[in-house]
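Undergrad: how would this look folded up:
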Amino acid sequence: MSSLFDPKHVRRAFSRAASSYRAAAVLQQEVAKRLLESLDYLEDRQPQVVLDVGSGPAHATAAMKKRWPKAQVIALDLALPMLAEAKKQAGWWRPFSRICADARALPLADNSVDVIYSNLCLQWVEDLPAVFAGFRRVLKPNGLLVCSTFAHDTLVELRQAFAQADDTAHVSHFVQIAQFGDALMMAGFRDPVLDRDMFTLTYDDLPTLMRELKAIGATNAMHNRRHTLTGRSRFAAARDAYEPMRRADGKLPSSWEVVYAHAWAPAPGAPIREQGHDVASVPLSAIPIRRKTTE
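TA: Got it, this is the predicted structure:
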């Protein structure tokens, strides 16, 4: 059975976007800012080791190094060119480590990390329970995980428009918020809290949106994507299908559903839950979910 995503394509897309990412990733930077606020849950605790998974050019990594100057702060990313950009953020006055690695196989020792921060990386991972199990493995008991991902209603307009062009997936798959919460519980994290933002970005036309997606590396990474050019006729069909969605201000809307989560690694000796067993310590309905809409 083939996997949903193509990790090699994800690596290539973000490697190519390394130089353009900072200027184009306005939404990503806003989400990072909001996610960094979650670190206030640590109150006065001073972590020794902090890991930024999917760091990109490492703006959040640098912010955490500034927040905790005595901590070992690590930027980890799948794309080596992103880490080359990250080096510019480190500087001699606030150095942090850089590791090129996959979020699905963290090259860190068990119980070695106090805080894991991951902003808008996990939407490129198919097996969330396995990734969260890896996060739990490297976290110290009672360590903190703060993370975010794009969820199901992201780019819903684009998905609907291209569905009028052909039957091939042109937009990556994004998880339901329930799947995200379930995956946290399956890995044994405790006291999870989820937040949800719905952002609406606007564009003059479809080509402008597509160029921005390429600039941030957010291209279709599904294995069953079309491996040839979309073609003028298909693109025109998608463009025509998008036009009826144009707003009163003349702009095309683009929805981005963002889910944030913070949760704690369990105390020492807590069993790891496995799929096929009683994995949910509480029903998903008991996890606090705060919903907001932002334009």
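Undergrad: only C-alpha atoms from now on, for both contacts and neighbour counts.
TA: Fine.
Undergrad: residue 110 is in contact with residue 141, isn't it?
TA: No: with contact defined as CA atoms under 8 Å, residue 110 does not count as touching residue 141 (10.3 Å).
Undergrad: so for the two, which sits in the more crowded spot?
TA: residue 141 (19 against 14; other CA atoms under 10 Å).
Undergrad: here is a second sequence; please produce its structure as well for comparison:
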Amino acid sequence: MARMYYPFSRLFRNFSSSSCLKSNRGEVIMNVFDRKAKRMHRDRSAVMPDYKVYEYIKEEIGYRVADRVGDIKREFEVLVDLGCGRGYVSKHLLKDTVKTIYQCELSEKMLSQSEVSIEVPTYRIVADEEYFPFRDNSLDIVVSSLSLHWVNDLPGCFKQVFNALKPDGVFLGCMFGGDTLFELRVALQLAEQEREGGISPHISPFTSVQDLGNLLNRAGFTMLTMDVDEMKITYPSIYELMYDLKGMAENNCTWSRKPALRRDTIMAADAIYRDMYGQKEGLPATFQAIYFIGWKPHPSQPKPAQRGSGQMSLKDIANLADITETLTPEDAKKISDMLSNMEEDPKKT
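TA: Sure thing, here's the model as predicted:
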């Protein structure tokens, strides 16, 4: 059901206007990543005959992101899969959750391989995450799985997503966290320091939970929910790990990267990796996933109670059982109704 052309031109904005630069005005953008190199990495991954062998992490996390979309008890008209890759999220979505899907991907070759939902009409768009192509207040939900950690202007990207969402729209996704591949990072730095007398970045700088929450809040999102999960994959040696990263198109694209690693440096890094982190089964590699969900404000959303309106002190929590016995039937019914409403609408939890 995938279509390379897309309808509803009212959803898309004209980049000749200055609207796409509003979030960047007066701000200094850290230009850390070479976006052309990252597109080249994805293009090269797309032409690998065995590219499906390297998708195990992105497939698993894409399924988990799609499962979180299904947990929201709502029917969305328009969903955008930002940085969709090969459709790791979109292909799991069903028509009782979403009516229309737009897959956005930096690499046209990888986008042509994207899998789509068997039930939901899906349209493919070649688009850069840093230049979100949708008009303000046009989308119901935006999802993103393991693509935003290569974005230079992350605050600007979040602000563009916020503007494109309708009031009470949701932004849901996953990014690699700061502990991702820390074993490989340490081994390469120590080996390079020993063999070459200095170090250079070989692993992408990843964000932390606190920084990601601050950026989402700064963009305007409310009712943030975040959780962290870790996956440990065991490899026979450092060579298989680095080759798999290349197959995933997750190899380094920072501007300050070195053009190549010396053979003796890689051998030393493998020895250090084994000495510091090695196990009987092989070399473990940590992939830390940060899942997040944020909402665009709307009057219907629950709001915090006014300061001073509480009727119970925190110091009385230890005596909660005794206090519960003294509740009037009316108060007990209010508490029961409140709990029932929270179960019916997970957004209020």
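Undergrad: what's the TM-score once they're superposed?
TA: After superposition, the two chains reach a TM-score of 0.84 (TM-score structural alignment, normalised by the length of structure 1), with 263 aligned residues with a CA RMSD of 1.9 Å.
Undergrad: in the stretch 101-250 of structure 1, which spans are strands?
TA: Using DSSP state E, counting those that start in this stretch, the strands of the stretch 101-250 of structure 1 run over 113-118, 139-150, 190-203.
Undergrad: look up how far residue 68 of structure 1 lies from residue 96 of structure 1.
TA: 11 Å (CA to CA, to the nearest Å).
Undergrad: sorry, back to before: how about TSV for the strands of the stretch 101-250 of structure 1, with distance to residue 180 of structure 1 added?
TA: Conversion of the strands of the stretch 101-250 of structure 1 to TSV gives the following (distance: least, CA to CA, whole Å):
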stretch	distance to residue 180 of structure 1
strand 113-118	14
strand 139-150	9
strand 190-203	9
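Undergrad: for residue 50 of structure 1, see how far away the counterpart of residue 267 of structure 2 in structure 1 is.
TA: When structure 1 is aligned by TM-score structural alignment, residue 267 of structure 2 is paired with residue 236. Distance of residue 236 of structure 1 to residue 50 of structure 1, given as CA to CA: 47 Å.
Undergrad: comparing the two, which residue is more hemmed in?
TA: residue 50 (24 against 15).
Undergrad: in contact with the more buried one, which residues?
TA: By CA atoms under 8 Å, 6 or more residues apart in numbering, the contact set of residue 50 of structure 1 is 71-74, 113-117.
Undergrad: what's the spacing between the helix or strand in which it is found and its chain's center?
TA: Assigned by DSSP states H and E, residue 50 of structure 1 falls within strand 49-53. Mean-position distance between strand 49-53 of structure 1 and its chain equals 15 Å (CA atoms, centre = their mean, to the nearest Å).
Undergrad: in structure 2, point out the residues matching that strand.
TA: Using TM-score structural alignment, strand 49-53 of structure 1 pairs with 78-82 in structure 2.
Undergrad: superposed on structure 1, what's the mean shift for that stretch?
TA: Its aligned residues in structure 1 lie a mean 0.4 Å from stretch 78-82 of structure 2 after superposition (mean CA distance after the TM-score superposition for structure 1).
Undergrad: ok, residue 31 of structure 1 to residue 10 of structure 1 distance?
TA: Taking CA to CA, one finds residue 31 of structure 1 at 20 Å from residue 10 of structure 1.
Undergrad: one more: residue 266 of structure 1?
TA: 31 Å.
Undergrad: hmm, back to that, distance check, the match of residue 267 of structure 2 against residue 255 of structure 1.
TA: 21 Å.
Undergrad: now swap in residue 244 of structure 1 and tell me
TA: From residue 244 of structure 1 over to residue 255 of structure 1 (counting by CA to CA), the distance is 15 Å.
Undergrad: look at these two and report which has more neighbours.
TA: Using other CA under 10 Å, the more surrounded residue of residue 244 of structure 1 and residue 255 is residue 255, with 18 against 10.
Undergrad: tell me the centre residue of structure 1?
TA: Nearest residue to the geometric centre of structure 1 (CA atoms, centre = their mean): residue 120, 1.9 Å.
Undergrad: that residue touches residue 151, doesn't it?
TA: No: in this structure, residue 120 of structure 1 is not within contact of residue 151 by CA under 8 Å, at 10.0 Å.
Undergrad: residue in structure 2 paired with the residue nearest to the centre of structure 1?
TA: In structure 2, residue 120 of structure 1 lands on residue 146 (TM-score structural alignment).
Undergrad: mind listing what its match touches?
TA: Applying CA under 8 Å, 6+ apart, the residues contacting residue 146 of structure 2 are 58, 83, 173-176.
Undergrad: likewise residue 95 of structure 2?
TA: Taking CA under 8 Å, 6+ apart as the test, what residue 95 of structure 2 contacts is 119-120.
Undergrad: does it sit in a helix, a strand or a coil?
TA: coil (DSSP: H, G, I helix; E, B strand; the rest coil).
Undergrad: quick check, residue 246 of structure 1 in contact with residue 254.
TA: No: here residue 246 of structure 1 lies out of contact with residue 254, judged by CA under 8 Å, at a distance of 10.2 Å.
Undergrad: comparing the two, which residue is more hemmed in?
TA: Of the pair residue 246 of structure 1 and residue 254, residue 254 is the one with more neighbours under other CA under 10 Å, namely 19 against 15.
Undergrad: specify the local secondary structure of the aligned partner of the more buried one in structure 2.
TA: When structure 2 is aligned by TM-score structural alignment, residue 254 of structure 1 is paired with residue 285. Three-state assignment for residue 285 of structure 2 (three-state DSSP): strand.
Undergrad: surely residue 285 of structure 2 meets residue 233?
TA: Yes: with contacts counted by CA under 8 Å, residue 285 of structure 2 reaches residue 233, the gap being 5.3 Å.
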